[in-house]
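Chemist: Provided below are the primary sequence and the corresponding predicted coordinates.
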Amino acid sequence: MRALHIITGLGIGGAEQQLRLLLRHLPVSCDVVTLTNPGAVADGLRADGVHVTDLGMKGNRDLAALPRLARLIRRGGYDLVHTHLYRACVYGRIAARLAGVRATLATEHSLGRAEIEGRPLTPSTRALYLRTERLGSATVAVSATVAGRLRDWGVPAARIHLVPNGIDAELFRYDAGRRRATRELLGIPADAFVVGGVGRLVPGKRFDVLVRAVAALPGARLLLAGDGPERGALTALAQRLGASDRVLLLGECEEGRPGAGPGVPALLSAMDTFVSASREESFGLAVVEALAAGLPVLYAACPAVEDLPADRSAGATRFSGDAGELTAALRPRMRAGPHRTAPPPAVGHYDIRRSSEHLMDVYERTLSGLRTS
C-alpha cells in the first residue's frame, strides 16, 4: 500500500508533530505534501526518511495549486490519500478526485465548538467543509468529542471513525537527572516552583492566564514552550506585572534541532505543575504528555481526559480558566513542593502504537469497501 499524506503546513504544531509520530509507526509506504510552510517538522520527516514535497501555495485561494496537486497524486500512483487540517482537506479531497484516487480519508484534528484551527467558524467555512467531506471516503476524529461535533454538523455517523491521537509515553517519562540539567541550563534554582505550558502562542490557548497566575505567586516560575503571534503580548504582560524575570518564553522546542534548547520531554521533567488554560481543545495532547511525565495537571478543556472515566486520568483536575482560580489552585501545590506520580491509565490508552493500529484498520476497511463496491 502506498499512501500520500497532505497537510496544510509543517511548522511545529500538534497536528504536524502527530503526523510525524504516526508515520514512524504506520506499516505503509508514505509520502507527504505540505501546501505551504515546510518548517521544522518537514525537516524532521526528511530526517526520518520520508519524502516531503512543498506545493508552495500562495494563499487560501491559490486555485492554481489544485491541478499541480492532482498531477502529483496521479504520478505517485497512490492507493490512498490522507489529508490533515482544513485547507489541506478541502484541496486534497478535490485533487484526489481529479486524480482518480477514490480512497480518501481526512483526519479532523482541530474542530471546536466555535473555532477550527483557532479561527472562528463561519457558515461559509462549515458549508465548504461539508461539501468537500462528501468527496472523501471517511473522516477520522481524534477524540470522541470531535466525533460528536462532526455528527452534529451533519457528517453521517457511518463515515466517522474514532482514531485518538497518541504519544510515545517512554519519551516523556520523568527523569531526575534531566530535571537538574534542564534547570541548570535555564538558570532555574533547584528548589523553585515551576509551572509549565506547551502550545502555540495564540489567543485561544489563553497563556495570559498562566502569566497572571504565576505573577501573583512570588518566587514561582513559568516555562512556556511554543511560539506564535501572542509572544509579544505575553512578554509585555509579564513586564507590566513585574514578573518578566520569572516568565520564560522558550519558543519552539524540538529536541534534536541544531542549536535548539531543551525539548518538551526535558521541560516536563523540569516542571512541578502543568497547566492548560485553552478555551477549547479537540484532544489535548500536551495534557497527556504531562500526565506521562507524572505531573499534576490543571486544565480548562481536554477531551482526552473528559472522554474517559475519571479514574483513568488521576492527577488531572479541571478549573474554569480564571486566573484567580488558577492562582488559588497553585498556591497549596507550591507550599507542598515537588510531587510526581505514576502515569495514569489514560497514558497507556493513548499509546501511539494503538493509534496506528486503529488507523490501519480504517485504511484496510476503506480499501476493502472500494474493492467490493
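Modeler: Good, I have the coordinates.

Chemist: please count neighbours and contacts with C-alpha atoms only from this point.
Modeler: OK.

Chemist: can you pull out the strands in the stretch 1-150 of the chain?
Modeler: Using DSSP state E, counting those that start in this stretch, the strands of the stretch 1-150 of the chain run over 2-7, 29-34, 51-54, 80-84, 104-108, 115-116, 119-120, 138-141.

Chemist: let's bring in a second model and compare:
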Amino acid sequence: MKALHIITGLGVGGAEQQLRLLLAHLPVDCDVVTLTNPGAVADGLIDDGVRVVHLGMTGNRDLAALPRLVKLIRAGGYDLVHTHLYRACVYGRIAARLAGVKAVVATEHSLGDSQMEGRRLSTGVRALYLASERLGRATVAVSPTVADRLQRWGVPGPRIEIVPNGIDVARFRFDPLLRERTRRRLGLPEGAYVVGGVGRLTAGKRFDVLIRALAELPREYWLLLVGGGAEESVLRRAAHDAGVTDRVLFTGERPGGGLPGADLPSLTAAMDVLCSPCAEEAFGLAVVEAMAAGLPVLYVSCPAVEDLPPSAARGARRVQGGADSFVRALLRVRAEGAGPRSVPDAAHHYCITRSAAQLMDVYTAAVSCTSLGVSSS
C-alpha cells in the first residue's frame, strides 16, 4: 500500500508530531505534503527518510493550490490519501477525489466544543467541513469525546472511527540522572519544585492561569513552559506583571513526542508535576506523555484520561476553576510527597504501536471498500 499524508503545516504541534511518530510505525510506504510552513517536524520527517513536499499555499483561499495538489496525487500513484487538520482536510479530500483516489481518510485532531485549531466554530466552518467530509471513506477521531463532538456536528456515526493518539512509552521512562543533568542545564536551583506546561503558546491553552497561580505560591515553585507560539510575548508580559519573571522558564519549540533527537523526555524528567489548564482538549497528549514519565498531573480537560476508568490514570486529577484552584491543587500534590515514578495503565493503553495497528485496520477497510466499489456516502 502507498499512502499520501496531507497536513496543513509541519511546525511543532501535537498533530504534526503525532504524524511523524505514526509514520515511524506504519507498515506503509508514505509520502507527506504540507500545504504551508515546512518547519521543524518537516526536517525531522526528512531525517527519517520520508519524502516531504511543500505545496507553497499562501492562505485559506489560495485556490491555485488545488490543481497543484491534484497533479501531485495523480503522479504519485497513491492507494490512499490521509488528511490532517482543517485546511488540509478540506483541500485534500477534494483533490484526492479529483485525482481519482477514493480511499480517503481524515483524522480530526483538535475539535473542541466551541473551537477547532483556535478557529471559532462558525456556521461556515461547519458547512465546509461537512461538505468535504462526505468525499472521504472515514473520519478518525482521536478520542471518544471527539467522536461524540463529530456526531453532534453532523458526521454520520458509521463514518467515524476512533484511533487514539499514541506515544512511545519507553522514551519517556523516568531517568534520575537525566533529571539532574537537565535541571542543571536549565539553571534551576537546588530544591526547586518545577511545575510544567507543555503545548503551543496560544490563548486557548490558558498558560496564563499557571503564571497567576505561580504568583500565589512559595518562591521555591518554578514554572517550565515547553513550546512556542504567538502568545509567548503575552505570557512573558504576564509573568513580569505578576512579579515572577525570574521563576518562569520558556524553552521555545521543542520537536519531541519521544522521537530521536528530541529533548521533551528530558524536560518532563526535570518536572515535578505537569499542569494542563486548557479547557477544551481533543485528547491531551501532553498529559499522557507526563504520565509515561511517572509525573502527577493536574488537568482541566483531558479526554485521554476521562475516557478511561479512574484506576487506569492514577496520579491524574481534574482541577475545576482558575488560578486559585491550581494553587490549592499544587500545594496538595506537593504536601503528599513525591511517589515512585511508575507508569500508570493509561500510558500503556496509548502505546503508539497499538494506535498504528488500529489505523492500519481503517486503511485496509477504506482500500477494500474502494476495490469493491462501495459508495462513500
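Modeler: Everything's here; your move. Quantities reported herein were computed from a predicted structural model and do not represent experimental measurements.

Chemist: quick one: TM-score?
Modeler: Superposed pair, TM-score by TM-score structural alignment, normalised by the length of structure 1: 0.97. Supporting alignment: 369 aligned residues with a C-alpha RMSD of 1.3 Å.

Chemist: just to revisit the earlier point, what's the closest of the strands of the stretch 1-150 of structure 1 to G324 of structure 1?
Modeler: When the strands of the stretch 1-150 of structure 1 are compared by C-alpha to C-alpha, strand 115-116 sits nearest G324 of structure 1, at 25.6 Å.

Chemist: where in structure 2 does the closest one fall?
Modeler: Strand 115-116 of structure 1 corresponds to residues 115-116 of structure 2 when matched by TM-score structural alignment.

Chemist: next, the mean deviation of that stretch compared to structure 1.
Modeler: Using mean C-alpha distance after the TM-score superposition for structure 1, stretch 115-116 of structure 2 ends up 0.4 Å from its aligned counterpart in structure 1, as a mean over the superposed pairs.

Chemist: and that stretch, how far out from the chain middle?
Modeler: 14 Å (C-alpha atoms, centre = their mean, to the nearest Å).

Chemist: for stretch 296-306 of structure 2, same thing?
Modeler: 14 Å.

Chemist: which ones are touching C302 of structure 2?
Modeler: 281-284, 287 (C-alpha atoms under 8 Å, 6 or more residues apart in numbering).

Chemist: the nearest residue to it once chain neighbours are set aside: how many residues sit nearby?
Modeler: Nearest residue to C302 of structure 2, sequence neighbours excluded (C-alpha to C-alpha, 6 or more residues apart in numbering): G284, at 5.0 Å. Look at G284 of structure 2: counted by other C-alpha atoms under 10 Å, it has 23 neighbours.

Chemist: ok, R371 of structure 1 next?
Modeler: Neighbour count for R371 of structure 1, taken as other C-alpha under 10 Å: 8.

Chemist: check L235 of structure 2 too.
Modeler: L235 of structure 2, neighbours per other C-alpha under 10 Å, totals 23.

Chemist: can you give me the helices for the stretch 201-350 of structure 2?
Modeler: Assigned by DSSP state H, counting those that start in this stretch, the helices in the stretch 201-350 of structure 2 fall at 208-215, 232-242, 264-270, 285-292, 303-306, 323-336, 345-349.

Chemist: make a markdown table out of these and add distance to L177 of structure 2.
Modeler: A markdown table is the format used below for the helices of the stretch 201-350 of structure 2 (distance: least, C-alpha to C-alpha, whole Å):
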| stretch | distance to L177 of structure 2 |
| --- | --- |
| helix 208-215 | 27 |
| helix 232-242 | 30 |
| helix 264-270 | 9 |
| helix 285-292 | 17 |
| helix 303-306 | 29 |
| helix 323-336 | 22 |
| helix 345-349 | 22 |
